[in-house]
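**Student:** Sequence and computational prediction follow.
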Amino acid sequence: MTLPSSLTGESAVLRLAFDGPLAVLTLHSPPMNLFDEAMWDAWADAVTWLASHPPRALLVRSEGRVVSAGVDVRVFAGLDPKDAEAFWRSRLAITRTLEALPCPTVFAAHSLTLTAAFELALACDLVVATPQARFGLVERKVAFTPAMGGTQRLAERVGPARARELVMTGDLYRGSVLADWGLVNALFPPDSFDTDAHAYAMRLATGPTRAHEATKNVVRRYLDGGVSAADAALPALAAAVAATADHGRAVTAFLADGPEHTTEYQGR
């Protein structure tokens, strides 16, 4: 598989690499990993490529002192209001494409994670962080509102009152607080964060890939249409998983060796 040139090499602000079944997408635009045109272009390339070449899991991480200080404010200064709708529609499309990937996706936040980066974290299935990491949608500082889907995804995860609180105050919230709210799924210590986050994502990448895809599908059906919509879709989804090689091999191994069997899933 040939990767887009925008995602490889020393000059790439967003780098895509693989560790076996796990895709690793790394923000690498020091010192602040700002979202400017180059970063957004790279993200558009990345999610488009991943949608066409789905890995078994995706880990989003960053290099440097911060995850991202958010949108480069010069973007706002240079944006003609008549072009704003198309501009933000294309940025929201990045969020939606990331969210729609069929594989498990994990966002790893070791430190400051603002605006666009936080919105992309909310498009991932799972978020891991250090207790000290700080998250914020601080668009109010430029009299703006999150435009990559963060507000509604916050409301989906932590409720509308909390979503309004984060966006309207523009305050920063620690990873430990967001873990209490259920937004952050796991907390890891700073000293071992990269290793722990990678292991967390690798566990998903080496799991029953097709079953994970079905789980994502069921949750999405529920979020879009409630329990009845998920119920309507579930029998067909379960039947498709029942036909997979991983399911058949795991059932055989369970019967032979018990629940602690060591079957290696192949993602098929």
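**Tutor:** Here it is on my side, so go on.
**Student:** Going by C-alpha atoms from here, please, whenever you check contacts or count neighbours.
**Tutor:** Will do.
**Student:** which residues in the stretch 151-268 of the chain form helices?
**Tutor:** 160-169, 175-181, 193-205, 209-242, 245-257 (DSSP state H, counting those that start in this stretch).
**Student:** Helix 209-242 and the third one, what's the angle between them?
**Tutor:** Between the axes of helix 193-205 and helix 209-242, defined by axes from the mean of the first three to the mean of the last three C-alpha atoms, to 10 degrees, the angle is 10 degrees.
**Student:** What lies in contact with helix 193-205?
**Tutor:** For helix 193-205, the surrounding residues in contact (C-alpha atoms under 8 Å, 6 or more residues apart in numbering) are 21-22, 56-59, 104-106, 108, 110, 128-130, 188.
**Student:** Going by distance to R65, which of the residues you listed wins?
**Tutor:** The nearest member of these to R65, counting by C-alpha to C-alpha, is H110 at 8.6 Å.
**Student:** list the contacts for that closest one?
**Tutor:** V66, V67, A129, T130, Q132, A133, P190, F193.
**Student:** Please report the number of neighbouring residues for R65.
**Tutor:** By the criterion of other C-alpha atoms under 10 Å, R65 has 13 neighbours.
**Student:** Now do the SS call for it.
**Tutor:** What DSSP: H, G, I helix; E, B strand; the rest coil gives for R65 is coil.
**Student:** quick one on the thing from earlier: reformat the helices of the stretch 151-268 of the chain as a markdown table; add distance to V75 and mean neighbour count.
**Tutor:** What follows is the helices of the stretch 151-268 of the chain, written out as a markdown table (distance: least, C-alpha to C-alpha, whole Å; neighbours: other C-alpha atoms under 10 Å):
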| stretch | distance to V75 | mean neighbour count |
| --- | --- | --- |
| helix 160-169 | 20 | 15 |
| helix 175-181 | 28 | 18 |
| helix 193-205 | 31 | 19 |
| helix 209-242 | 32 | 16 |
| helix 245-257 | 47 | 15 |
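**Student:** another structure for you, compare them:
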Amino acid sequence: MEYKNLLIENDNGIVTLTINRPQALNSLNSETLTELGCALYQLEYDPAAKVIILTGAGEKAFVAGADIKEMSEMSAYEGHQFGRKGQNVMLAMGKMRTPLIAVVNGFALGGGLELALGCDFIYASAKAKLGFPEVTLGIMPGFGGTQNLPRLIGPNKANELIFTGKVITADKALAWGIANEVFPPEELMARAKETAAAIAGVGLLGVAYAKDAIANGLNMTKEDGFRYEASLFGVLFATADQKEGMGAFVEKRKAAFTGK
């Protein structure tokens, strides 16, 4: 499928998925959200896609937010449907077995920060700016921000960021636990690809099951989470990757995982 607003490049299993609307600071309109949903579905079932790096075109923005021009004319019903469209993309990202790394190279505001939070973790440029300015427009985050951010950093800091609409620096995002690492702009993508390569080189079934255990365990009691972890742990012992990984360790050689 050809995409109007996305670029997809696969380099030895590391897929760079770029929101490509630099003239609009990569803002998310309905068309782009539809394309994102399709692209993520395509990549989830592509055996050649081992890790996805999600970023924005140009140097100014990762994604500067949802498309305000489009939203400004929406009715209550249309706003609800637009919010659900964005939420469906975020929910799909959370359910993907393929790891997702957000590379925030500039503004990540509103829907852009929500998109980054939908990934498994965030690497940011030292020049990045992050925030939820929706309240300054008379609305609120609608693509899952009120749910994902408090789960990540706790309700107090999330409340401050969402209620004030303020935009924070990459360093503050790092200190608050929103970003995992902050790098100089010229090093950002290379460092993200280093991490992606490290992930791509391990047993990806193990990574996928670990992602599942973490995501679902957050919604369980600790005891139920332990049971769920044990069930997935056990299933992995029936895989070729487990036999290969442990066999390679015993034989003191590099494992050749197949994802099976």
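**Tutor:** Alright, I've got the coordinates. None of these values were measured; they are calculated from a predicted model.
**Student:** aligned partner of L98 of structure 1 in structure 2?
**Tutor:** Under the alignment (TM-score structural alignment), L98 of structure 1 pairs with M93 in structure 2.
**Student:** And for its match, the neighbour number?
**Tutor:** 22.
**Student:** now swap in P102 of structure 1 and tell me
**Tutor:** P102 of structure 1 is flanked by 21 other residues according to other C-alpha under 10 Å.
**Student:** In structure 1, what stretch matches stretch 179-190 of structure 2?
**Tutor:** Counting by TM-score structural alignment, stretch 179-190 of structure 2 falls onto residues 184-195 of structure 1.
**Student:** let me redo that: stretch 147-157 of structure 2
**Tutor:** Using TM-score structural alignment, stretch 147-157 of structure 2 lines up with residues 152-162 of structure 1.
**Student:** can you check stretch 66-74 of structure 2 too?
**Tutor:** Per TM-score structural alignment, the counterpart of stretch 66-74 of structure 2 in structure 1 is residues 71-79.
**Student:** circling back to that earlier point, in the match of stretch 147-157 of structure 2, which residues are buried?
**Tutor:** Neighbour-count burial for stretch 152-162 of structure 1 flags Q152, R153, L154 (criterion: 16 or more other C-alpha atoms under 10 Å).
**Student:** Please identify which of the residues you listed is nearest to A245 of structure 1.
**Tutor:** Nearest to A245 of structure 1 among the buried residues of stretch 152-162 of structure 1, with distances taken as C-alpha to C-alpha, is R153, at 34.3 Å.
**Student:** helix/strand/coil for the nearest residue to the closest one once chain neighbours are set aside?
**Tutor:** Closest residue in space to R153 of structure 1, ignoring its immediate chain neighbours: L122 at 6.1 Å, by C-alpha to C-alpha, 6 or more residues apart in numbering. Assigned state for L122 of structure 1: helix (three-state reduction, three-state DSSP).
**Student:** Could you find the counterpart of L122 of structure 1 in structure 2?
**Tutor:** L122 of structure 1 maps onto L117 in structure 2, by TM-score structural alignment.
**Student:** Kindly report the same for V227 of structure 1.
**Tutor:** Per TM-score structural alignment, V227 of structure 1 is aligned with K222.
**Student:** Next, work out how far apart its match and I14 of structure 2 are.
**Tutor:** Distance, K222 of structure 2 to I14 of structure 2, using C-alpha to C-alpha, to the nearest Å: 34 Å.
**Student:** do E229 of structure 2 as well
**Tutor:** 27 Å.
**Student:** again, but for W176 of structure 2
**Tutor:** 28 Å.
**Student:** now do T32 of structure 2
**Tutor:** On the measure of C-alpha to C-alpha, T32 of structure 2 and I14 of structure 2 end up 22 Å apart.
**Student:** what's the longest helix in structure 2?
**Tutor:** If you go by DSSP state H, structure 2 has its longest helix at helix 76-95.
**Student:** sorry, back to before: mind listing which of the contacts of helix 193-205 of structure 1 are in strands?
**Tutor:** When those are checked against strands (DSSP state E), the matches are L22, A57, L58, L59, T105, V106, A108, V128, A129.
**Student:** Tell me the counterpart of the third one in structure 2.
**Tutor:** For L58 of structure 1, the aligned residue in structure 2 is I52 (criterion: TM-score structural alignment).
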